[in-house]
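**Student:** next input, structure requested:
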Amino acid sequence: MLVDVMVPAYGDGAHLRETVASVLAQGDPSWRLTVVDDGVAVGRDPGLGPWLAGLGDERVRYLANPVRLGINRNFQRCAELSSAELVVILGADDRLLPDFVARVRRLAEQYPAAAFLHTGARIVDEAGHPTTPLVDRVKARTSIRVRDSAEVGGERLAASLLRGNWMYFPSVVFRRAALVEHGFRPGFDIVLDLDLYLRILRGGGTAVLCERPGIEYRRHSASLSSARADDGSRFIEERAFFTEAAAELTAHGWPRAARAARWHLTSRLHVLCKLPGLLVAGNLGGARTMLRGALSTVPAGLPDGAGPGEGVHTR
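**Tutor:** Below is the predicted model:
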């Protein structure tokens, strides 16, 4: 069983080369690496292709987009270019642990009906050193806990992810059939992962949750989510998504999950955490955008007595 490791990239860089090295270092050779570069068309360093070709490994493929696609469409292109039964879309600054491929292949055989697997992650900083930011400490305490591994799905998993998306997307391995069937919906950059999980779950798919981490996930200030948080656009996208998700989940007959979407407490709390820094920096426009989102009225339709008592996750 082959694993397609798809890396949506934006030009060359030291972190990306670490990502590639982590794939080459896999103990199980049953992988294929494809780097889809979305930066060449806008003048980013073209040296990545020659460097990858120079590795001399026929399992490594490089593709440069002729025009800039952006985050969402490049992820979708990665999904469409894959062909193996198992597919992981790995961040261009994250690293696989050496037994990642071997483990996910075993788990896929052990749970043949699961649509995707989540191995979890070790968190590292910009320099690659272990770190424990508040967001990840909360995730560790509030995610669905399993012993070794377990298959989970339905409203239980949907509601938990909507309270706080604790899945690290680069450590999620999809069955290609499920990934291609549902794909990435245009218009979402920040919540494209959560949107995909929910559509798979509503379609009857399940996930395997694993206790032991499979990747190293890099936290740094240059990430898209950090930049979008500073200007407030992240929270505009999230609110639109949660409003839509609440309606769809209500119609689907999952009231607990719909309630979690209506409250979207993770997004609101993230706003409140970011506000002091924005005010100190004088970014009043971003602060106003965030505050409107955090204090806006909860959409109508909450059951009597419903509220934020089901648990709080921080992304």
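**Student:** going forward, measure contacts and count neighbours with C-alpha atoms only.
**Tutor:** Fine.
**Student:** so which residues of the stretch 101-250 of the chain form strands?
**Tutor:** Under the criterion DSSP state E, counting those that start in this stretch, strands of the stretch 101-250 of the chain are mapped to 116-118, 121-124, 149-153, 172-175, 206-210, 215-218.
**Student:** now do stretch 175-195: everything it contacts.
**Tutor:** Under the criterion CA atoms under 8 Å, 6 or more residues apart in numbering, residues 71-73, 75-76, 79-80, 82-87, 114-116, 161-162, 165, 169, 196, 199-200, 224-225, 234, 237-238, 241 lie in contact with stretch 175-195.
**Student:** got CSV for the strands of the stretch 101-250 of the chain, with distance to residue 35 and mean neighbour count too?
**Tutor:** Supplementary listing: the strands of the stretch 101-250 of the chain in CSV, determined by distance: least, CA to CA, whole Å; neighbours: other CA atoms under 10 Å:
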stretch, distance to residue 35, mean neighbour count
strand 116-118, 21, 25
strand 121-124, 21, 20
strand 149-153, 30, 17
strand 172-175, 17, 24
strand 206-210, 26, 23
strand 215-218, 18, 24
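**Student:** now render these as CSV, adding distance to residue 230.
**Tutor:** Formatted as CSV, the strands of the stretch 101-250 of the chain follow (distance: least, CA to CA, whole Å):
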stretch, distance to residue 230
strand 116-118, 29
strand 121-124, 22
strand 149-153, 34
strand 172-175, 27
strand 206-210, 32
strand 215-218, 19
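**Student:** what's the end-to-end length of stretch 160-168?
**Tutor:** End-to-end distance of stretch 160-168: 14 Å, with CA to CA, to the nearest Å as the criterion.
**Student:** and that stretch, which residues are buried?
**Tutor:** Using 16 or more other CA atoms under 10 Å as the test for burial, stretch 160-168 gives 160-168.
**Student:** so of the residues you listed, which ones are in helices?
**Tutor:** Mapping the buried residues of stretch 160-168 onto helices (DSSP state H) picks out 160-163.
**Student:** and the helices in the stretch 151-300 of the chain?
**Tutor:** All helices of the stretch 151-300 of the chain, identified by DSSP state H, counting those that start in this stretch, fall at 154-163, 176-182, 192-202, 224-231, 233-252, 255-263, 265-280, 284-295.
**Student:** one more, please, to line up against the first structure:
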Amino acid sequence: MTSMPKFPSVAVCIPTYNQAQYLIQSVSSACCQTYPNVEVWVSDDGSTDETPQVMEQLCQQFPQVRYYRQPKNLGIAGNNTWLMSQPKTDFIVRLDSDDALMPNYVEKLVSLLQKYPEAGYAHTAIQEIDEHGKNHAIARVVRKKEFQNSDEALMAAVSGYRVAANIIMFRTKALQELRYYENRPEYVEDYDLSVRIADAGYGNVYADEVLAKYRVWTDVKKTRSKRKHLQLRGYIRIFEESFLPAFQRRGWDVKVLDKQRRKMAIINSAYCFLPIFNQEERAELVALLKQLGDSPLLRLRIVALSLGFAPFFEWQLHTEIKLKGFVKDWLSKLKSMSLVKAVG
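**Tutor:** Now for the predicted structure:
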């Protein structure tokens, strides 16, 4: 068995679609890493803005950049599958074109993946920024161990995608085994991949250090909310095609999956009653909610939402999310203080 070289090769893969205004920061952050062996790939999924002109300038500025413009729009999963299957490197970073890496991101995560050869991917704490680049909250994953084995990761994933943000360094071998996002759900393809990686026997490693910037932008046109049907269909596929077979292979009780499906249906119900949806769209979303996790409580919630209680349930959900973020940050700071005292 040959040992990995001192500086394994890394490709930063940046899928993009109509985000020309953020590309300079994103691509530059990938090109200006402290790590010496990085190539940068950008796949433009048929953008209609100034992306080609911006990329022409960036290719002249940074010789390690490889830019490809798709002749037709492939969608999120299709574009990512094409892009991430191109490099022949040891590791692959997925970086969305409105996000950015800290200069030592690659160096730190290559070191962690070398330390834990059983890990299929590595992830970190992140700095949230808005559409103007202004810093907001720091997002972290609260867990006790740096490395999480495959069974632990699989069970943890039942409650959701267990990363601070979808800025990930993958072991290329793991991606190749699973054929990337090929024929997988659109819009929640990242969550689905994490489940399949755990099912394949790979753990993951987490650095509780802010090593990337994740853009949380105001969706004025409600574009993301309009994709709710894709999200719900994706969740259904993840539980039926990824989680269920994985649990059955291990002889695990699948009741926990049914319980989580019902919980997710209730959590997502308020979004389906936003005024941006017409009557036909709402009927489709309600049917998908019931397919995801039907229950008497969901049906009661749907009645309440149809009577105009959506703003209250949305406020309740946002409050819970903010409270969880506060607790995570507080626990992480407490952990850091304990480590400092231990070293002292």
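**Student:** counterpart of residue 14 of the first structure over in the second structure?
**Tutor:** Aligned counterpart of residue 14 of the first structure in the second structure: residue 21 (TM-score structural alignment).
**Student:** likewise residue 243 of the first structure?
**Tutor:** In the second structure, the residue matched to residue 243 of the first structure (TM-score structural alignment) is residue 240.
**Student:** from residue 149 of the second structure, how far out is its match?
**Tutor:** In terms of CA to CA, residue 240 of the second structure sits 23 Å off from residue 149 of the second structure.
**Student:** ok, and for the longest helix seen in the second structure, which residues are buried?
**Tutor:** Ordering each helix of the second structure by length in residues (DSSP H) puts helix 310-343 first. For helix 310-343 of the second structure, a neighbour-count test (16+ other CA under 10 Å) marks 310, 313-314, 325, 328-329, 331-332 as buried.
**Student:** cool, and stretch 287-294 of the second structure?
**Tutor:** By neighbour count on 16+ other CA under 10 Å, the buried set for stretch 287-294 of the second structure is 288-290, 292-294.
**Student:** please apply the same query to stretch 138-146 of the second structure.
**Tutor:** Using 16+ other CA under 10 Å as the test for burial, stretch 138-146 of the second structure gives 138-142.
**Student:** what does it rub up against?
**Tutor:** 124-128, 162-165, 205-208, 210, 325, 328-329, 331-332.
**Student:** check the offset of it from the chain's centre.
**Tutor:** Stretch 138-146 of the second structure sits 15 Å away from the centroid of its parent chain (CA atoms, centre = their mean, to the nearest Å).
**Student:** residue 10 of the first structure is nearest to which of the strands of the stretch 101-250 of the first structure?
**Tutor:** When these are compared by CA to CA, strand 215-218 sits nearest residue 10 of the first structure, at 16.1 Å.
**Student:** now for the closest one, which elements pack on it?
**Tutor:** strand 95-96, strand 121-124 (3 or more CA pairs under 8 Å, 6 or more residues apart in numbering; DSSP states H and E).
**Student:** now these as CSV including distance to residue 251 of the first structure?
**Tutor:** Output for those, formatted as CSV (distance: least, CA to CA, whole Å):
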stretch, distance to residue 251 of the first structure
strand 95-96, 39
strand 121-124, 34
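**Student:** quick one: which of those is nearest residue 49 of the first structure?
**Tutor:** Using CA to CA, those put strand 95-96 closest to residue 49 of the first structure, at 19.5 Å.
**Student:** the second structure: matching residues for that closest one?
**Tutor:** Going by TM-score structural alignment: strand 95-96 of the first structure matches residues 100-101.
**Student:** how much does that stretch stray from the first structure?
**Tutor:** Its matched residues in the first structure lie on average 0.6 Å from stretch 100-101 of the second structure after superposition (mean CA distance after the TM-score superposition for the first structure).
**Student:** cool, stretch 279-292 of the second structure as well?
**Tutor:** With mean CA distance after the TM-score superposition for the first structure, stretch 279-292 of the second structure averages 4.0 Å from its match.
**Student:** count the neighbours of residue 110 of the second structure for me.
**Tutor:** Using other CA atoms under 10 Å, residue 110 of the second structure has 23 other residues around it.
**Student:** distance-wise, check it relative to residue 116 of the second structure.
**Tutor:** Residue 110 of the second structure sits at a distance of 10 Å from residue 116 of the second structure (criterion: CA to CA).
**Student:** do the same with residue 75 of the second structure
**Tutor:** In terms of CA to CA, residue 75 of the second structure sits 33 Å off from residue 116 of the second structure.
**Student:** burial count for whatever residue of the second structure lines up with residue 194 of the first structure?
**Tutor:** Aligned against the second structure by TM-score structural alignment, residue 194 of the first structure finds its counterpart in residue 191. Residue 191 of the second structure has 19 neighbours, counted by other CA under 10 Å.
**Student:** what's near enough to touch residue 233 of the first structure?
**Tutor:** Contacts of residue 233 of the first structure (CA under 8 Å, 6+ apart): residue 289.
**Student:** trace residue 213 of the second structure over to the first structure, please.
**Tutor:** Under the alignment (TM-score structural alignment), residue 213 of the second structure maps onto residue 216.
**Student:** hang on, that match packs against residue 123?
**Tutor:** Yes. With contacts counted by CA atoms under 8 Å, residue 216 of the first structure reaches residue 123, the gap being 5.6 Å.
**Student:** distance of the nearest residue in space to residue 262 of the first structure that is not next to it in sequence relative to residue 261 of the first structure?
**Tutor:** In space, and not counting its chain neighbours, residue 262 of the first structure is closest to residue 246: 5.7 Å by CA to CA, 6 or more residues apart in numbering. Residue 246 of the first structure is 5 Å from residue 261 of the first structure, where distance means CA to CA.
**Student:** no further queries at this time; thank you.
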